[in-house]
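K.L.:
next comes the sequence, and after it the predicted model I'd like to discuss.
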Amino acid sequence: MLTRGDDYPVHQTPEPIAIASAERNFYDRYFFNGYSADGRLFFAAALGVYPQLGVIDAAFCVTLDGIQHNIRASRRLGGERMDLEVGPIRVEVIEPLKVLRVVVGPNDSPVRADLTFTARHAPIEEPRFTRRHEARLLMDYTRLTQNGGWSGSVAIGDQVMTVAPDTHWGTRDRSWGIRPVGAPDAQPAGGGMRQFWWLWMPFNFPDRVAFFHSNDDGAGEPWNRRGVIAPLDGDPREFSAAIGSAYHPGTRRLASVRLEPWLGCTLDVTPRDQHFYMSGLGYLHPQWGHGMDHGADLAVAYDVCLPDFGDTPTMLNLHIQAMADAVLTIDGVAHRGVGVVEQLFIGPHAASGLTGLLDPAR
């Protein structure tokens, strides 16, 4: 099966691009977020391609004054992986690894957008994520992360918000490989996922960026972790620090995080009570999970998350990105920035006192 991708010198096997991977759970995905420094406006977008499932899906979400609007779309892939348009949502790669565009065109919801992301630094390659349960491969993928500025506009009905790169920053990532997608496995290894502790923290500062992530096991030991602090005009410095964290009592929401990347350097992070719910982009969503076949050539849906959406813990509000303030202190000089603290904490994490499947912190 030949597609447009076959005219580019990017083949990795003798097969055409459309069928280069025989793995059922192979995926190729874009993610974006953006925000005003005060957090009043927050938006996020994603687009995923699932070649062996024959599906491409996308979502765009915008939160204004605490109300989260979600547009989700899914269609049959038809083998063509270069067509990055799903209903009203489109992603364009204008300059690889530097400039990308996200468009939300006419649809039945009040949301429209035309946004361009311009990178502030070279992309950061995260360590390859490989995770097995006994003999079964659960995850095997690579991700790049990149901070940048946004330009363009977002509209909710008649309210149009202009976005500019000096006032609206954000983060984008690209990941590809293998992880659970599509309909749930009828016979999951070990009875399914019982533990997953995930922390992802990208931050923008006026003259630099900082990034840290960690995947920990039930004892609290990291199986994938990396940190980077990078001046906008200089070489990045890597670190892998222990995590000092505190939870809000009675929840699985972080109240603070402290890292000590190296001697004379600290990164203190304070999440705000401003949450973006990742289920808007399909994460842990029972109907709009990634790679799901909706039984039609195109399916589009719209809903909202009201301010009380997170009051009662459910799988739909478990996975969040919290707006956060960061203070990076280097040799006594404090640098102030803003970003997000992405949190997905399922099962035990002995290092921070979490027990059970969803038992809250004390």
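P.N.:
Okay, I see it.

K.L.:
from here on, just use CA atoms for contacts and neighbour counts.
P.N.:
Will do.

K.L.:
buried residues of stretch 222-234, list them for me.
P.N.:
Neighbour-count burial for stretch 222-234, counted by 16 or more other Cα atoms under 10 Å, picks out 222, 224-231.

K.L.:
out of the residues you listed, who's nearest residue 2?
P.N.:
The closest of these to residue 2 turns out to be residue 224 (Cα to Cα; 36.6 Å).

K.L.:
if we ignore the residues flanking it in sequence, what's nearest that closest one?
P.N.:
Sequence neighbours aside, residue 215 is the residue nearest to residue 224 in space, at 5.1 Å (criterion: Cα to Cα, 6 or more residues apart in numbering).

K.L.:
surely the one you found and residue 199 touch.
P.N.:
Yes - here residue 215 reaches residue 199: they are 6.7 Å apart, a contact under Cα atoms under 8 Å.

K.L.:
following the longest strand along the chain, which helix or strand shows up next?
P.N.:
Residue-count comparison of every strand in the chain, with assignments taken from DSSP state E, identifies strand 136-156 as the longest. Past strand 136-156, heading to the C-terminal end, the next element that is a helix or strand (DSSP states H and E) is strand 159-163.

K.L.:
so how far is that next one from its chain's centroid?
P.N.:
Relative to the mean C-alpha coordinate of its chain, strand 159-163 is positioned 23 Å out (Cα atoms, centre = their mean, to the nearest Å).

K.L.:
and stretch 348-362, by the same measure?
P.N.:
Chain-centre distance of stretch 348-362: 23 Å, with Cα atoms, centre = their mean.

K.L.:
for stretch 130-138, same thing?
P.N.:
Stretch 130-138 has its C-alpha centroid displaced from the chain centroid by 22 Å (Cα atoms, centre = their mean).

K.L.:
for that stretch, buried residues please.
P.N.:
If you call a residue buried by 16+ other Cα under 10 Å, then stretch 130-138 has these buried ones: 130, 138.

K.L.:
list the contacts of that stretch.
P.N.:
Residues from elsewhere that reach stretch 130-138, judged by Cα atoms under 8 Å, 6 or more residues apart in numbering: 139-141, 178-180, 189-190.

K.L.:
compute the distance between the residue nearest to residue 224 and residue 198, please.
P.N.:
5 Å (Cα to Cα, to the nearest Å).

K.L.:
for residue 130, see how far away residue 336 is.
P.N.:
Taken as Cα to Cα, the spacing of residue 336 relative to residue 130 amounts to 34 Å.

K.L.:
take the one below as the second:
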Amino acid sequence: MLTSLDESLYHQSSRVFAEAAVSDHRFYDRYSYTLMAPDGAAALLTGMAVYKNLNVHDGFICTQAGAAVQRNVRLSRPLRPIVEPLTLGPMRTEFPEAFKVTRMIAEPNEFGDAFDLSFRPVFTRLESPHYGEADGRVHTDYRRFSQVGWTSGTLVVDGQEHTFDRWFGWRDHSWGVRPGVGGFEPYTGTRNRGGIPSAARAGGMGILLVYCGFATDSYSGFFFTIEDEVGKRLYIDGAIRVNDGEPSELVDGAHKITFHPGTNVFDSMRIQAQTADGEVWDLDVEAIGRPWAYRGTGYDHGWNDGKGLGAWRHDSLTVETDVYDVSHPENVVLPNGEMIRPIHREQPVRVTVRGEQGNGHAPMMVVGPNQVYGLKERL
């Protein structure tokens, strides 16, 4: 079928935009977005994705109030017939000005919380390509851009309405093929530790992933590095921008992480980033509230059927809701009382750069053991 994008002169193949140019069932196109109050009193994690080769459109709404519970809504429906703008139950996303304003809406609904948000990024970063092979096949081939900036609007969490005009927001948009996304992952000999997509780079070894996207009044930027369990660097990317100036690329970096005692979840980090212009930047990163348990979004086989993101579920809208107890820094208690330690956690943070305080979003994942920090694999 034709969509509005087919009026453009930007086709990449003979296919229309409603069809993927590759046949891999895992091909996906997704955005994720997170918002937090400056003091961490309320937070939102939401996103939507399309899997053209699986005819699936899914998404999620997760909220926190304080550091006690995470409220989850997972939604899925057939992608076709495609409607514009894409709508998923109460959710829809609009782009009044590309890369300048993104509007995200979840109308008041029977499933969970609601919002009407206008996100205005101050820095958009296109990451270096993500590509990897193992056992004679391509397991990773995708691109991502990330954004940091300020959000205005209204967020309703568990019946309490928050209206604001300058809360920190972080958004990423990625597309392509990666492990664990869009259905089953073929097994060809080398295991992917913890089921985390980025761990596929380590050839079966554990990894440490350190990321921070941040903004203050004067500074904004991204720091992203992946290392294996003995500290060998596998990937580095990022840049830092001063006010409205040109960003300077990250060329080197280091980190010192303080973990909550007895856990693999961080309490604070000191990141040192060296940029191409010769500057060295010290980022003091402090955790606020609790890290998001991404299982609630549908990652990590988080749907009740255990099939994870991108799986076909029904020929009409399917919705799941639940509430996690996240009062412990690492342990998550599911509605049935089961305690789990999900690896995929992403943390709202306070960031201080050259004496100026702002906020950020900081995934920090330890997959398997880590010799640098003396950590054992958590089960």
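P.N.:
Yes, it's here. All figures in this text were calculated on a predicted structure; none of them were measured in a lab.

K.L.:
for the counterpart of the residue nearest to residue 224 of the first structure in the second structure, list the residues it contacts.
P.N.:
Residue correspondence, TM-score structural alignment: residue 215 of the first structure in this structure matches residue 226 in the second structure. Residue 226 of the second structure makes contacts with 207-210, 233-236, as judged by Cα under 8 Å, 6+ apart.

K.L.:
which of these fall in strands?
P.N.:
Using DSSP E, 207-210, 233-236 are the members of the contacts of residue 226 of the second structure that sit in strands.

K.L.:
just the helices in the stretch 251-362 of the first structure please.
P.N.:
Under the criterion DSSP state H, counting those that start in this stretch, the stretch 251-362 of the first structure carries no helices.

K.L.:
once aligned to the first structure, how far is the helix or strand where the match of residue 215 of the first structure lies on average?
P.N.:
Element membership of residue 226 of the second structure [criterion: DSSP H and E] is strand 219-228. Once the two are superposed, strand 219-228 of the second structure sits an average of 1.6 Å from its aligned residues in the first structure (mean Cα distance after the TM-score superposition for the first structure).

K.L.:
in that strand, what's buried?
P.N.:
By 16+ other Cα under 10 Å, the buried positions in strand 219-228 of the second structure come out as 219-228.

K.L.:
and of those residues, the nearest to residue 273 of the second structure?
P.N.:
Minimum separation from residue 273 of the second structure among these (Cα to Cα) is found for residue 223, which lies at 7.4 Å.

K.L.:
touching, that closest one and residue 235? I think so.
P.N.:
No - because the distance of 11.0 Å does not satisfy Cα under 8 Å, residue 223 of the second structure is recorded as not touching residue 235.

K.L.:
re the thing from before, the strand holding residue 226 of the second structure vs strand 137-157, what angle?
P.N.:
When axes from the mean of the first three to the mean of the last three Cα atoms, to 10 degrees is applied, the directions of strand 219-228 of the second structure and strand 137-157 differ by 140 degrees.

K.L.:
correct me, but residue 354 of the second structure touches residue 282?
P.N.:
Yes - A contact is recorded between residue 354 of the second structure and residue 282 when judged using Cα under 8 Å, the distance being 7.3 Å.

K.L.:
looking at those two, which is more packed in?
P.N.:
residue 282 (18 against 11; other Cα atoms under 10 Å).

K.L.:
grab the nearest non-local neighbour of that one.
P.N.:
Counting by Cα to Cα, 6+ apart, residue 272 is the residue found nearest to residue 282 of the second structure once chain neighbours are left out, at 4.6 Å.

K.L.:
which residues sit in contact with the alignment partner in the first structure of the one you found?
P.N.:
For residue 272 of the second structure, the equivalent position in the first structure is taken to be residue 260, counting by TM-score structural alignment. Shown here is residue 260 of the first structure, whose contacts under the criterion Cα under 8 Å, 6+ apart are 241-242, 266-267.

K.L.:
what's the match for residue 112 of the first structure in the second structure?
P.N.:
Residue 112 of the first structure maps onto residue 114 in the second structure when the alignment is built from TM-score structural alignment.

K.L.:
now its match: how far from residue 27 of the second structure?
P.N.:
Computed with Cα to Cα, the distance linking residue 114 of the second structure and residue 27 of the second structure is 29 Å.

K.L.:
for the stretch 51-200 of the first structure, just list every one of the strands.
P.N.:
Counting by DSSP state E, counting those that start in this stretch, residue ranges of the strands within the stretch 51-200 of the first structure are 55-64, 67-76, 85-86, 89-95, 99-104, 111-119, 124-125, 129-133, 136-156, 159-163, 168-178, 196-204.

K.L.:
winner for burial among those strands?
P.N.:
For the strands of the stretch 51-200 of the first structure, ranked by mean neighbour count under the definition mean count of other Cα atoms under 10 Å, the leader is strand 55-64 at a mean of 26.

K.L.:
now that one against strand 99-104, angle please.
P.N.:
Following the same axes, to 10 degrees, one obtains 80 degrees for the angle between strand 55-64 of the first structure and strand 99-104.

K.L.:
tell me roughly how far strand 55-64 of the first structure lies from the second structure on average.
P.N.:
Compared with the second structure after fitting, strand 55-64 of the first structure has a mean deviation of 1.0 Å; criterion: mean Cα distance after the TM-score superposition for the first structure.
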